[in-house]
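Engineer: My questions concern the predicted model and sequence given below.
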Amino acid sequence: MTSLSPNAATVARMIDHTLLKPEATAAAVAALIAEAIELGTYSVCVSPSMLPLTIPAGADLKVAVVCGFPSGKHHSSIKAAEAALAIAQGADEIDMVIDIGAAKAGRFADVQADIAAVRASIPAPKVLKVIIESAALTDAEIVAVCEAAVAADADFVKTSTGFHAAGGATVHAVRLMKQTVDDRARVKASGGVRSLNDALAMMEAGATRLGVSGSAAILASPAQNKPTSAY
């Protein structure tokens, strides 16, 4: 395993090492897995069509898969079926995208029902993360969507797909999401985390998981802050 600073090693164990580019190949995913193991990340996060993955025996590496990605504009039944198939093909965790338009329209009961449909298709202990696209929402909408996710028994609320024009994670959004869910769910910061200091700032704000594609560069960058403890 690559030798990392104490800060970087702590951050590595919070990273979902991510490859979601449409042009991703099986060879690129194999390289992603090898790099994740070398860096000591928590998981790899890939598109559902890349499953099943070949994880070397003995590797301490989870598999996360996106669902309804990246628009969230899929019928709930399709998201649920996609999530269930991913779990059947070896995924440990599902990162689903909500219908952002429903949230913008104030239809938070529909958002909750959408999340609940996916939750029902992948019962605990499989992990469900809910991507809310926080940069596209007002603070009030972020709070309401996080409450919907908690009510639907999600394990995490997650800032972003990394594909939306509005942008990715911000410290403000992560802090607000953490304040909203408290200890009822966890927070994943994704999109725009490009340095070790960025990662540490997200952790300080309350994130306990990070969605990162450039993990090696981030973990090799200098940092001035100390990480908060994970849970």
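Structural biologist: Now that the structure is in, tell me what you want to look at. Residues are numbered from 1 along each chain as shown.

Engineer: contacts, neighbours, all on C-alpha from now
Structural biologist: Fine.

Engineer: Wait, residue 46 touches residue 67, no?
Structural biologist: No. Contact criterion C-alpha atoms under 8 Å: residue 46 and residue 67 do not qualify, at 10.0 Å.

Engineer: what about these two, which has more around it?
Structural biologist: More crowded of residue 46 and residue 67, by other C-alpha atoms under 10 Å: residue 67, with 28 against 24.

Engineer: ok, the nearest residue to that one once chain neighbours are set aside - how many residues close by?
Structural biologist: Distances taken as C-alpha to C-alpha, 6 or more residues apart in numbering put residue 96 closest to residue 67, at 4.4 Å, once the chain neighbours are dropped. Neighbour count of residue 96, defined by other C-alpha under 10 Å: 29.

Engineer: can you tell me the helix or strand for residue 96?
Structural biologist: Assigned by DSSP states H and E, residue 96 belongs to strand 93-97.

Engineer: Remind me what that strand packs against, helices and strands.
Structural biologist: strand 62-67, helix 76-88, strand 127-131 (3 or more C-alpha pairs under 8 Å, 6 or more residues apart in numbering; DSSP states H and E).

Engineer: What is the shortest one packed up against?
Structural biologist: Under the contact criterion of 3+ C-alpha pairs under 8 Å, 6+ apart, strand 127-131 touches strand 93-97, strand 156-158.

Engineer: C-terminal to that strand, which secondary structure element comes first?
Structural biologist: Remark: after strand 127-131, the chain's next helix or strand is helix 139-151, criterion DSSP H and E.

Engineer: And the helices in this structure?
Structural biologist: 6-12, 26-39, 76-88, 100-104, 108-121, 139-151, 171-181, 196-205, 215-220 (DSSP state H).

Engineer: Buried by neighbour count: which residues of the second one qualify?
Structural biologist: Under the neighbour-count criterion of 16 or more other C-alpha atoms under 10 Å, helix 26-39 has 29, 32-37, 39 buried.

Engineer: Comparison target, given below:
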Amino acid sequence: DSMFALNLAHLLFTKAQTPIEKKEALSGVRDILLDHITLVETGYELEKYIGILYPNSPAFLSALSSEFDFFKSIDANPSLKLNQSEKLMEEGHFPDVAKFWLGQLTQKDNPRANYLYAKYFDGNLKFYSGFLRSAAKQGIPEAQIALADIHAKKGTAVGYRFAYFWYLKAAQNGTDVKEQLNLLKEKLSKNDISIIEGEVLNKDSTYQ
């Protein structure tokens, strides 16, 4: 329980007699605060919230100032927020926090955030493909491949056409998808291939 962990850190800090003991009391406190970020939403609100919880512990709040600054810096820097979200996803830690931060970034139509956020909706094709499409249209090759895979698995003529289009877009971005393209060429007519290859070069393509 994050609240218990925070109270324990506070208790150990107030009982500490030396700087080393105080530092040890705050060990892992960032992880504890991460558990609160989805509740309060911003670093500023986190600082305000903790201040309300411990109004008579100015030394404790002061010791946490660098942590509050860390969360505020994430709020102010979309790139840092994206990097921290990816890090949490890779480590498998605090999935709710990563999802929360990525959700904030998708509201600003961040391309890579759209791609990463889509992973949280893998079981919901409508939302999954929607966020993938947003990322794919903005040039994220991983999203273009994932979207192409979805269309290819439909096993229909229309699906193959869309799949071919998105694999070509991924190839434009330097991704090796020769095998996928060759397989689809066997399922498409020469006319389809010619038209789709032309659409890939068209910025206003209706395929997007």
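Structural biologist: Received it, and whenever you're ready, just let me know what you need. Every value quoted in this text rests on a predicted model; they were computed, and no experiment measured them.

Engineer: Give me the TM-score for these two chains.
Structural biologist: Comparing the two superposed chains by TM-score structural alignment, normalised by the length of structure 2, the resulting TM-score equals 0.27, with 106 aligned residues with a C-alpha RMSD of 6.0 Å.

Engineer: and the longest helix seen in structure 2, what does it pack onto?
Structural biologist: The longest helix of structure 2 (DSSP H) is helix 157-172. If contacts are counted by 3+ C-alpha pairs under 8 Å, 6+ apart, helix 157-172 of structure 2 sits against helix 141-152, helix 178-185, helix 190-200.

Engineer: what angle sits between the shortest one and helix 190-200?
Structural biologist: In terms of direction (axes from the mean of the first three to the mean of the last three C-alpha atoms, to 10 degrees), helix 178-185 of structure 2 departs from helix 190-200 by 130 degrees.

Engineer: same for helix 178-185 of structure 2, what does it pack against?
Structural biologist: So helix 178-185 of structure 2, by 3+ C-alpha pairs under 8 Å, 6+ apart, packs with helix 157-172.

Engineer: What residues of the helix it packs on count as buried?
Structural biologist: 159-171.

Engineer: Go ahead and confirm residue 98 of structure 2 touches residue 85.
Structural biologist: Yes. The pair residue 98 of structure 2 and residue 85 qualifies as a contact (C-alpha under 8 Å) at a distance of 4.5 Å.

Engineer: ok so, going back, pick the most buried one from the helices and strands packed on strand 127-131 of structure 1.
Structural biologist: Counting by mean count of other C-alpha atoms under 10 Å, strand 156-158 has the highest mean neighbour count of these, with a mean of 29.

Engineer: which secondary structure elements does that one contact?
Structural biologist: Using 3+ C-alpha pairs under 8 Å, 6+ apart, strand 156-158 of structure 1 sits against strand 127-131, strand 186-190.

Engineer: now the angle from the last one to helix 139-151?
Structural biologist: In this case it means strand 186-190 of structure 1. Going by the same axes, to 10 degrees, strand 186-190 of structure 1 makes 130 degrees with helix 139-151.

Engineer: Confirm for me that residue 133 of structure 2 is in contact with residue 147.
Structural biologist: Yes. Using C-alpha under 8 Å, residue 133 of structure 2 is in contact with residue 147, at 6.8 Å.

Engineer: Kindly reformat the helices and strands packed on strand 156-158 of structure 1 as TSV containing mean neighbour count.
Structural biologist: Below are those laid out as TSV (neighbours: other C-alpha atoms under 10 Å):
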stretch	mean neighbour count
strand 127-131	26
strand 186-190	27
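
Engineer: Distance to residue 6 of structure 1 for these - can I get that in a markdown table?
Structural biologist: Formatted as a markdown table, those follow (distance: least, C-alpha to C-alpha, whole Å):
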| stretch | distance to residue 6 of structure 1 |
| --- | --- |
| strand 127-131 | 27 |
| strand 186-190 | 21 |
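
Engineer: which stretch among the ones you listed comes nearest residue 174 of structure 1?
Structural biologist: Taking C-alpha to C-alpha, strand 186-190 is the member of these nearest to residue 174 of structure 1, at 6.7 Å.

Engineer: packing partners for that closest one?
Structural biologist: Against strand 186-190 of structure 1 (3+ C-alpha pairs under 8 Å, 6+ apart) you get strand 156-158, helix 171-181, strand 209-212.

Engineer: Try it again at 10 Å.
Structural biologist: Using 3 or more C-alpha pairs under 10 Å, 6 or more residues apart in numbering; DSSP states H and E, the elements in contact with strand 186-190 of structure 1 are strand 15-19, strand 127-131, strand 156-158, helix 171-181, helix 196-205, strand 209-212.

Engineer: which one of those is the most hemmed in?
Structural biologist: strand 156-158 (a mean of 29).

Engineer: Tell me the spatial nearest neighbour of residue 61 of structure 2, not counting adjacent residues.
Structural biologist: residue 51 (6.7 Å).

Engineer: scratch that, residue 151 of structure 1
Structural biologist: Leaving out its chain neighbours, residue 151 of structure 1 is closest to residue 112 (C-alpha to C-alpha, 6+ apart), at 7.1 Å.

Engineer: Now do that neighbour: how many residues are near it, please.
Structural biologist: The burial count for residue 112 of structure 1: 23, using other C-alpha under 10 Å.

Engineer: how far away is it from residue 32 of structure 1?
Structural biologist: 33 Å (C-alpha to C-alpha, to the nearest Å).

Engineer: Could you do residue 140 of structure 1 as well?
Structural biologist: 37 Å.

Engineer: thinking again about what came up before, shared neighbours of residue 133 and residue 147 of structure 2, anything?
Structural biologist: Common neighbours of residue 133 of structure 2 and residue 147 (criterion: C-alpha atoms under 10 Å, 6 or more residues apart in numbering): residue 166.

Engineer: neighbours of residue 194 of structure 2, just the number please.
Structural biologist: So residue 194 of structure 2, with other C-alpha under 10 Å, has 11 neighbours.
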